[in-house]
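Enquirer: Fold the following and give me the result.
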Amino acid sequence: MTARDLNWRILVGLGLLATAPMTSPALAQPVAPSPEAPTGRTAKSIETTTKDMVAAANPLAAQAGREILAAGGSAVDAAIAVQLVLNLVEPQSSGIGGGAFMVFWDGKSVTTLDGRETAPAAAKPERFLGPDGKPMKFYDAVVGGRSVGVPGTVRLLETAHTRWGKLPWKQVMEPAIRLAEDGFAISPRLNGLLSQETYLQNNAVARAYFYEADGKPKAVGTILKNPALAKTLRTIADKGADAFYTGEIAEDIVATVTSHPTNPGDMTLDDLKAYKVVEREPICGTYRTYKVCGMAPPSSGGIAVQQILGILETKDMAAMKPGPEAAHWIAEAGRLAFADRGLYVADPAFVTVPVKGLIDPGYLRSRAALIDENKSMGKAKPGEPPFQKTFLWGPSEGIEFGTSHMSIVDRNGQAVSMTTTIEDGFGSRQMTKSGFLLNNELTDFSFATVEDGKPVANRVEAGKRPRSSMAPTIVLDKDDKLYAVVGSPGGSLIINYVAKALVGILDWRLDPQVAADLPNVGSRNGPTELEAGTEAEGWKAGLEAKGHEVKLIDQNSGIHAIVVTPVGFVGGADSRREGVAIGNN
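Expert: All right, here's what the predicted structure looks like:
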């Protein structure tokens, strides 16, 4: 038995005691509740399985994935089942009306698929400017058809299934169809988010589906059926993704987008028909003895996570315990990464992103040298990475809140890390008659078109994909064997969530459940943000002594992580949400 085998046998054997979930008080409610506000923690224990594992944001979705894995399905087959069930049980976060990024491990190499939404052909840079030439208020832009991008999720799922699926397309869609027809019990989380939601009832279809006649959200435990979505999924099961991008479903999408009474969009049937999934070169770099692979632009997640890790690699993070010292370094690394993100990253079809330079080890060492261990740098400036070419530039702060993540490993060793979104909670608040909500992904573009006299890289343009922070990640060990599958929802905070989890797993040797439940800390090149209601509050004084401007905020991460060990799989699902990690033995 190798030392690594022994270490993991000890970890798994003692995990129920030594690595039980951290206890911490329920997270405080934000001053202005958002559709993704925390609903408190649910204590979860370490999960171990021997054959396969799926970690997803809702127990019913995870069970659908496990069912498909038990039937001999691949990780991609399970991902399809999970995504379609999430559309039902977690509609505020993802669904076929949105988009996704998939990072896939086939046992030998990593492939990434970009199913991000695109701007309609009629979109122009001034899309989110008011009559006075100033950026619109966020929700004035979000609610309605103006914010809806051409959805990519269905085409992504079909593309992945064609390449890596094992079970028939119809079979992997069956769990969601069955659940849509039979119904599911509304969870406390969904009920709570509906209670906080302001705009959804203005859409007649959504109001009839989610709310009672008196305007109150349907109660916890109410059986919610969606025959319209069941019909839509059966059509896609029978005819493939083309049935979504053409025909009655496509016509329904366009009608929903263009008929909003005050904020219509301009999507056309040609926009839907023209949508394509893009295979992109993965963003891969080393961290300690590991190889970490993520998503390329238009996601900023892969680059930013690599940058944070590359900067932290100059420090002995393993010697630090979670606390103010580690938080200082993580926050400072985050400042530097977000400074570069704001300037350089956008859709590579429109902007030449200096990816190679941004993750160059020498460049990251030079960025790390800017950090003073005794003093915060405040607001970081973008660097000058090598291998640059001429590009458009300018900062912007698109974020997504209506997001979910799944991590899956099948019994053949293939793996999926997929982050999926409709952007804000409940997206554009527009529900089609076909039974699903539409995204508001176009508000992930910069509302401003020019910054400091320069065109903004992430401005709206026809056919363009908005920048994202999603960071689905796959980690390989020194022998290029699968080691971990990690990701999270959470808007631009995703980058810090994933980096924290990776430090917890790779440096501090924590099991995935404890790593997910660690207090969230970081900086998006503004204040240092500590998670309210956790032990991180006790680090505030130490950080302020180093010159940090500290804010205590709710940070509703949703880390789903799986670690591969010599004796099976160890999984974790963030206690801040209702997800689980389960599998087959």
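Enquirer: Please count neighbours and contacts with C-alpha atoms only from this point.
Expert: Noted.
Enquirer: where do the helices sit along the stretch 401-550 of the chain?
Expert: Taking DSSP state H, counting those that start in this stretch to define them, one finds helices in the stretch 401-550 of the chain at 494-502, 512-517, 540-544.
Enquirer: I have a second one here; can you model it like the first so I can compare?
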Amino acid sequence: MRSVIFPRRWLACVFSSYVLGLPLLASAETSFQYETPAIAPESASGYTEKPGWASERFAVAAANPLATDAGYQVLKAGGSAVDAAIAVQMVLTLVEPQSSGIGGGAFLMHYDGSDVTAYDGRETAPRAASESLFLNGEGDPLEFMEAAASGLSVGVPGTVRMLEMVHEKHGKLSWAELLAPAISLAEEGFEVSPRLHTSLAGEERLRDDPLGSSFYYTEDGEPLPAGHRLKNPALAAILKEIAEHGSKALHTGQIAEDLVHRVQNHPGRPGAISLEDMATYVAKERDPLCTDWQAYRVCGFPPPSSGHLTIMQILGLLEHLPALDEPLDEDRLGIEWLHRFLEASRLAFADRGKYIADPDFVNAPGGEWSSMLDEEYLAERAELIGEHSMGPDGAEAGVPGEVETAWAIQPMQPEYGTSHISIIDEEGNAVAMTTTIEAAFGSRILADGGTGLAGGYLLNNELTDFSFRPLDTDGSPIANRVEPGKRPRSSMSPTLVFDRESDELIASLGSPGGAAIIHYTAKALVAMFDWGLDAQEALNLPHAITLGGPAFLEEGRFPEEVLDALNELGHEVSERELVSGLQAIQRTDEGLFGGADPRREGVVMGE
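Expert: All right, here's what the predicted structure looks like:
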């Protein structure tokens, strides 16, 4: 398996579907006339069968029907894949506030028919942040939620500035037009979805925030019910400023001052973001990591994301094991394949925990990140996968470079959240974008931009993706420790897949799910391109994950004998709700086919 950076050409192929709409005027000054769709929220949260969607010219897949429809309307009006991604993200800020938004960060993979580029809108630590950010007075790490639901956890947001950068290069419609759908929905209101209601019902810390409590809960402290029409005048006013003035409206002036004030004056644990931090944030254009795997070339995000490297380590380790006759057991994953997948995950996560962090602060092992995907190295590591599990904490990091680094292993800690968007436009341009505010509802701080109006947007808790401990017990530094201006390590894995022989784009995919994003995306790649399942069938498969410790199987999706068999192999398996949010668009002989995760509210639209 070889990792390279490369250009390529595209064969146009795209999508069809449906539009649901009732007319509502956008701005009279725009050529793009947004229509508010008559889309009701799904009738139930949880697992809902999805049909998969086939089409020919273009397509968009996103986590909420209103967001998908906004992207669809942009594509139908002649907008680019980037244009559609901007419209989708702004609507997600409104309708899926628990997962992503203008107060967070994102990674965007873009294909322009020739070149693949990675755009980094990851949040950064404030200049005043120190290694001891998440340590208490005794030098011990804070409890996760104690750190997350506070001003300490808020990183300088980067999503809007990154999207503005990409739009300047690849946008076709005007910036202001692309914010019209979210502004219209914020002013006119949208129906609270069952998923948002369920998230609010299970959330405690958002109730401690005065703005968040009054906006998302009733006077009796009950979460807004599904179907409630919710308007967000504060967000509408903020988005109008961003529509007129671009990202500087968020990063300077009243909106930035409001964000800084809320962070620095958090009543529990204030943070250190300054107006200078906000004004000087820089989105980055990075070279993607593109790795040969079987007949395909898989392009993903480089560090500070750990996604591509860890996914391709897992796939590379599996490739060095003898082929299985039957990896699937009917519509389930077979025991032998599960065993191998979990063991490969243990080894890959051991390397992830030691080596991967912001490349502006940490050198790659051996001087190149591709050293972690070297064929000889993976073949040597694959020999560690035997008939019995290494067990929790049994996998150790390898030495992919010529010289062993001094980095310590980062202890395991929670990772949450995110949303994923996949888009292919009529000209064959493609986007895979994973976007986040980290945990559900981020730092649990709602900011109204200083408008004094109801609502607003949520601030991220992205700094909790850093290691809480800066050093191990021997005093060796942890690569992903907090440092001023540093970007925390991420698991986000926006992925574009190409045919190695023809260089044709054949898929865009990704998922939310914290560190489990890596497992979800890796399994989808295997299912689609090794086992020949279509995108929807691949996304329907049950999940299995391990971060190196115990293993977890998706609750209710495996018979008891599978859990028993894996426990006998030493995996220490239990069941857990594993709520991915995979979106995928793939090329087929007939055109394109899109899948949306049955565990969330997403749909695919196109024509």
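Enquirer: before we move on, the earlier item: could you redo the helices of the stretch 401-550 of the first structure as TSV and give each row distance to residue 459 of the first structure and mean neighbour count?
Expert: TSV is the format used below for those (distance: least, C-alpha to C-alpha, whole Å; neighbours: other C-alpha atoms under 10 Å):
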stretch	distance to residue 459 of the first structure	mean neighbour count
helix 494-502	21	28
helix 512-517	34	28
helix 540-544	35	17
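Enquirer: Including distance to residue 176 of the first structure, could those go into a markdown table?
Expert: Shown next, in a markdown table, are the helices of the stretch 401-550 of the first structure (distance: least, C-alpha to C-alpha, whole Å):
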| stretch | distance to residue 176 of the first structure |
| --- | --- |
| helix 494-502 | 27 |
| helix 512-517 | 27 |
| helix 540-544 | 45 |
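Enquirer: Quick check, residue 230 of the second structure in contact with residue 187.
Expert: No: the pair residue 230 of the second structure and residue 187 fails to qualify as a contact (C-alpha atoms under 8 Å) at a distance of 9.1 Å.
Enquirer: So between these two, which is more surrounded?
Expert: Set side by side, residue 230 of the second structure and residue 187 show more neighbours around residue 230, with 20 against 16, by other C-alpha atoms under 10 Å.
Enquirer: how far away is whatever residue of the first structure lines up with the more buried one from residue 180 of the first structure?
Expert: Residue 230 of the second structure maps onto residue 224 in the first structure, with residues paired by TM-score structural alignment. Taking C-alpha to C-alpha, to the nearest Å as the measure, residue 224 of the first structure falls 8 Å from residue 180 of the first structure.
Enquirer: what about whichever strand or helix holds residue 309 of the first structure, how far off from the second structure?
Expert: Residue 309 of the first structure belongs to helix 301-312 when assigned by DSSP states H and E. In the superposition against the second structure, helix 301-312 of the first structure averages 0.8 Å from its aligned positions (mean C-alpha distance after the TM-score superposition for the first structure).
Enquirer: Of the helices of the stretch 401-550 of the first structure, which is nearest residue 407 of the first structure?
Expert: Closest to residue 407 of the first structure of these, according to C-alpha to C-alpha: helix 512-517, at 11.7 Å.
Enquirer: which helices and strands does the closest one pack with?
Expert: For helix 512-517 of the first structure, the elements it packs on are helix 494-502, strand 560-565, strand 568-573, judged by 3 or more C-alpha pairs under 8 Å, 6 or more residues apart in numbering; DSSP states H and E.
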